[in-house]
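> here is a sequence together with a model predicted from it:
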Amino acid sequence: MTPPFTGSYSADDVEFLLTPIDMEDTPVEVKEALIQSGQRHYSEMLTRETLPSEDYLQLFHDALALNGRRMAEHLLLLAKRIDQLRKDRIALVSLARAGTPVGVLLKHVLKRHFDREAAHYSISILRDKGIDQYALRHILQRHAKESLVFVDGWTGKGVIARQLAASLDDFAVSCGIRIPADLFVLTDLSGAAAVAASFEDYLIPSCVLNSSVSGLISRSIWRQNAADSASFHGCVYYKAFEPHDLSHYFIDTMLRHVEDVYRESGIRESQTLLDKETLRAASLDFLQTVAQQYRLSHYNYIKPGIGEATRVLLRRGAGRLLLRNADSEATRHLLWLAESKSIPVEVSKDLPYLAAALIKEVK
């Protein structure tokens, strides 16, 4: 039997339902031109990662020092919600890649502080392409549909939450199995998640890095030739990065923060109370305003929140970085990335999020 693929994590942490493949490098400029012209979908190409510089790596450690305890509080709160809502078995299904470290942490927190065993799988979901249905069927051969808990790091515009709902509707039609599209996140900026520990735009430390904090896997890859076969979506495993991997370091550090928070203050409810309709309305208003102000032809080019802005500056063709406060500790890594890539930065105290990034339209 082939051993499960766990990336650089241990088998006790996660099983990636992804197929490691070789992938040619597509430079960012070429990738953006192909995406925006409609010739290729973003998930069919990959710009290969490079290891972060020492200066940028320090910004990750700074983020961990700044918000490790805050993230720990939210992990405890999210684990409590899962414990309350799943009375029998628990199967965490994290959405690769940002959801994976959160899923690993939740698995350990559930065991340590709630005495609940949880399986953990990480699977692919891609905008416009949907969730990996083969991976979903693989999970349902082992777990009841009622046990599934979909996990991600955050919501930005809510695109992936809506994609999850649409994908599970399609799955119900094709497979006759209805799975609730309940997404659990640390923070929900757009009112799109079913369960969230927070609604604030804050710096989740794992968002600062790419594969080196996510089991050394790339984002997931759509393979047209394998779409209808018994094969998972693809990914690249960055084996050469193993000496520099911080995935276990991040998990161990965060679990120490969780232990400290639990011992000192227990599990505290979030003080930020916003209804989802208010969040959705604020999200839509922001998208409409920014699209009009910067003459953007599609909301896909607008990425609200620190997490989404970081993704753009790390791996897309960014045209502009918007900040609420240029001196915020939470966005220092974004300023560093913008300056290193000569990306214009604008500061607006009226910004509803701490940061947002705009993808540069290829004319």
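Received it, and whenever you're ready, just let me know what you need. Quantities reported herein were computed from a predicted structural model and do not represent experimental measurements.
> could you use CA atoms for every contact and neighbour count after this?
Fine.
> which SS state does residue 113 fall under?
helix (DSSP: H, G, I helix; E, B strand; the rest coil).
> do you know how far it is from residue 106?
For residue 113, the distance to residue 106 equals 10 Å [Cα to Cα, to the nearest Å].
> the more surrounded of those two?
The neighbour count for residue 113 versus residue 106, taken as other Cα atoms under 10 Å, is higher for residue 106 (24 against 14).
> list the contacts of that one.
Counting by Cα atoms under 8 Å, 6 or more residues apart in numbering, residue 106 touches 75, 78, 79.
> out of those, flag the one nearest to residue 161.
Distance to residue 161, by Cα to Cα, is smallest for residue 78 among those, at 16.9 Å.
> my guess is the closest one contacts residue 194. True?
No - using Cα atoms under 8 Å, residue 78 is not in contact with residue 194; the gap is 11.4 Å.
> where do the contact lists of the two overlap?
residue 184.
> give me the more crowded residue out of those two.
Set side by side, residue 78 and residue 194 show more neighbours around residue 78, with 26 against 15, by other Cα under 10 Å.
> does the closest residue to that one other than its chain neighbours belong to a helix, a strand or coil?
Excluding the flanking residues, the one nearest residue 78 by Cα to Cα, 6 or more residues apart in numbering is residue 197, at 5.6 Å. With three-state DSSP as the basis, residue 197 sits in strand.
> use this one as the comparison:
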Amino acid sequence: MEPVSATYTKIGSYAEEDVKFLLKDLSALSLEGETESREKRIQSGEHYSESLPVEYYPPQEYLELFHRALDDYKTKVALHVVVVAEQIFKDKGETTILVSLARAGTPIGILIKNYLKLKYGITLPHYSISIIRGIGLDTNAVQYILRSHPNGRIQFVDGWTGKGAISLTLSESCEQLKNMHGIELDDRLAVVADPGHCTTLFGTRDDFLIPSACLNSTVSGLVSRTVLNQAYIGPNDFHGAKYYKELEEVDLSHHYIEVITNEFSKIEDKVSEQLQKKSTEDVHVSFSGYQTVKRIMEEFHLSDVNLVKPGVGETTRVLLRRVPWKILVKDMESPYVQHILMLCRERNVEIELYPHMDYSCCGLIKNVR
């Protein structure tokens, strides 16, 4: 293992005992671009990780959507967090190092850590690091973790799967670390929901709304998406991010964790039932969701796979922070898509019934080139 000179400095609004972000603080820089102009640059070849979307003060309707989703799905999220946490603990036990993928994985990692502490009385180390589609893991962060915990076993954590791009990027990064540094890692991604059939380590394959998808930094420790721009990130740095301290008064990060953690004590019977059911299932990785994406690309004449964002979480994000073209919905009556229909009406985005897919819905981004 090569020496790593990157150093840890606290960033974000979570307590260090909840998570340590291994990210370079870029808060002083102006990296944001307006949605339309940023979309044009990305579609013209700029990598999405070189800049950031603008983090707006959350509009009231989005806050209401978040609170409604949290109330509706807090028990379901808690149940499937616990199901995946039990699988992790059974596999790696007290040697586990939770490494969530910033930023959607971060609250899930904290929830897994909280549950295992409540249930088994253990306090696992938890870090959040950057992974960038098409580039890979922050290998400086991985090496920092392994130096800090030489006998630990890393478990990567995220919120959900879409078409599987991050799962594939993770596997490629782990293979490179093995070939270049002799580091062998478990490349399975632990997620709450796996509608894309991208991993064997999941809580459910239902495509439902994980409430944190409704908001950005204000439910993820006030940390931005991660940045890899060579103008600011050197070869010995961690990938970067910004800390939006100016949004502290609307930070719901701790509230989100508290509400779902409070559900853990209410679902013990359901957990046993779910684990028993899962132990008898033929669970395998097929990336069937990606086959759906390829079919959608053909039917809608899309040449760029990054314009297709499958799943409730990704579709919600398309409507909140991208330039949507149209939204495909499997079942208009499904409770999982009612907020999607509301957002489409508000933004005047076309909705099309598309029943033959693994996902509850799929967002198609407008080609603005």
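The structure has been received and is ready for your questions. Note that the structure is predicted; figures quoted are calculated from it, not measured.
> the lengthiest helix in structure 2 aligns to what range in structure 1?
When structure 2 is parsed with DSSP state H, its longest helix is helix 60-92. With TM-score structural alignment applied, helix 60-92 of structure 2 matches the range 54-86 in structure 1.
> contacting residues for residue 239 of structure 1?
residue 216.
> show me what contacts the corresponding residue of structure 2 for residue 28 of structure 1?
Using TM-score structural alignment, the partner of residue 28 of structure 1 in structure 2 is residue 35. Counting by Cα under 8 Å, 6+ apart, residue 35 of structure 2 touches 53, 54, 321, 322, 323.
> how deep is whatever residue of structure 1 lines up with residue 16 of structure 2 tucked in, by neighbour count?
In structure 1, the residue matched to residue 16 of structure 2 (TM-score structural alignment) is residue 11. Residue 11 of structure 1: 14 surrounding residues under other Cα under 10 Å.
> how near is residue 11 of structure 1 to residue 111 of structure 1?
Residue 11 of structure 1 sits 15 Å away from residue 111 of structure 1, going by Cα to Cα.
> repeat that for residue 312 of structure 1.
Residue 312 of structure 1 is 35 Å from residue 111 of structure 1, by Cα to Cα.
> more neighbours: those two, which one.
Between residue 312 of structure 1 and residue 111, residue 312 has the larger neighbour count (other Cα under 10 Å), namely 22 against 13.
> which ones are touching that one?
Residues near residue 312 of structure 1 by Cα under 8 Å, 6+ apart: 303, 318, 357, 358, 359.
> now, which of these lie within helices?
When DSSP H is applied, those are split such that none fall in helices.
> what's the most distant pair in those residues?
Greatest spacing in the contacts of residue 312 of structure 1, by Cα to Cα: 303 and 318 (10.1 Å).
> quick one, helices of structure 2?
Under DSSP H, structure 2 gives helices at 35-43, 60-92, 105-120, 139-148, 165-181, 253-261, 268-280, 288-299, 312-321, 338-347.
> one step back: still touching in structure 1? Go through the contacts of residue 35 of structure 2.
Shared with structure 1 under both residues aligned by TM-score structural alignment, their matches' Cα atoms under 8 Å, the contacts from the contacts of residue 35 of structure 2 are 53, 321, 322, 323.
> quick one: which of the residues you listed sit in strands?
Cross-referencing these against strands under DSSP state E gives residue 53.
> mind putting the kept ones among the contacts of residue 35 of structure 2 into a markdown table with distance to residue 189 of structure 2?
A markdown table is the format used below for these (distance: Cα to Cα, whole Å):
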| residue | distance to residue 189 of structure 2 |
| --- | --- |
| 53 | 26 |
| 321 | 25 |
| 322 | 26 |
| 323 | 29 |
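> just the kept ones among the contacts of residue 35 of structure 2 now: which is nearest residue 176 of structure 2?
Nearest to residue 176 of structure 2, judged by Cα to Cα, of those is residue 53 at 29.8 Å.
> ok, that closest one - contacts?
32, 33, 34, 35, 38, 321.
> what's the closest of those to residue 229 of structure 2?
Closest to residue 229 of structure 2, out of all of those and judged by Cα to Cα, is residue 32, at 12.7 Å.
> excluding chain neighbours, what is closest to that closest one?
Among residues not flanking residue 32 of structure 2 along the chain, residue 52 sits closest, at 4.5 Å (Cα to Cα, 6+ apart).
> my guess is the one you found contacts residue 26. True?
No - using Cα under 8 Å, residue 52 of structure 2 is not in contact with residue 26; the gap is 11.3 Å.
> quick one: what's aligned to residue 103 of structure 1 in structure 2?
So residue 103 of structure 1 corresponds to residue 109, using TM-score structural alignment.
> residues near its match, how many?
Using other Cα under 10 Å, residue 109 of structure 2 has 29 neighbouring residues.
> also residue 8 of structure 2?
15.
> not counting sequence-adjacent ones, nearest residue to it?
Using Cα to Cα, 6+ apart, the closest residue to residue 8 of structure 2 is residue 22 (6.0 Å).
> how about the contacts made by that neighbour?
Taking Cα under 8 Å, 6+ apart, we find residue 22 of structure 2 in contact with 8, 9, 127, 128, 129, 130, 141, 238, 239.
> out of those, which comes closest to residue 153 of structure 2?
Residue 153 of structure 2 lies nearest to residue 127 out of the contacts of residue 22 of structure 2, by Cα to Cα, at 12.6 Å.
> surely that closest one and residue 19 touch.
Yes - taking contacts as Cα under 8 Å, residue 127 of structure 2 lies within contact range of residue 19: 5.3 Å.
> higher neighbour count, these two?
Between residue 127 of structure 2 and residue 19, residue 127 has the larger neighbour count (other Cα under 10 Å), namely 26 against 23.
> which position in structure 1 pairs with that one?
Per TM-score structural alignment, residue 127 of structure 2 is aligned with residue 121.
> surely that match meets residue 12?
No - if you go by Cα under 8 Å, residue 121 of structure 1 and residue 12 don't touch, sitting 10.8 Å apart.
> select only the buried ones of the kept ones among the contacts of residue 35 of structure 2 in PyMOL?
This is the PyMOL syntax for the buried subset of these, where burial follows 16 or more other Cα atoms under 10 Å:
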select buried, resi 53+321+322+323
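> of the kept ones among the contacts of residue 35 of structure 2, closest to residue 67 of structure 2?
Distances from residue 67 of structure 2 to these, taken by Cα to Cα, are shortest for residue 321, at 18.8 Å.
> ok, the residue nearest the centre of structure 2 - contacts?
In structure 2, the centroid-proximal residue (Cα atoms, centre = their mean) is residue 104; its distance is 3.0 Å. Contacts were defined as Cα under 8 Å, 6+ apart; by that measure residue 104 of structure 2 touches 158, 159, 212, 213, 220.
> no further questions, thank you.
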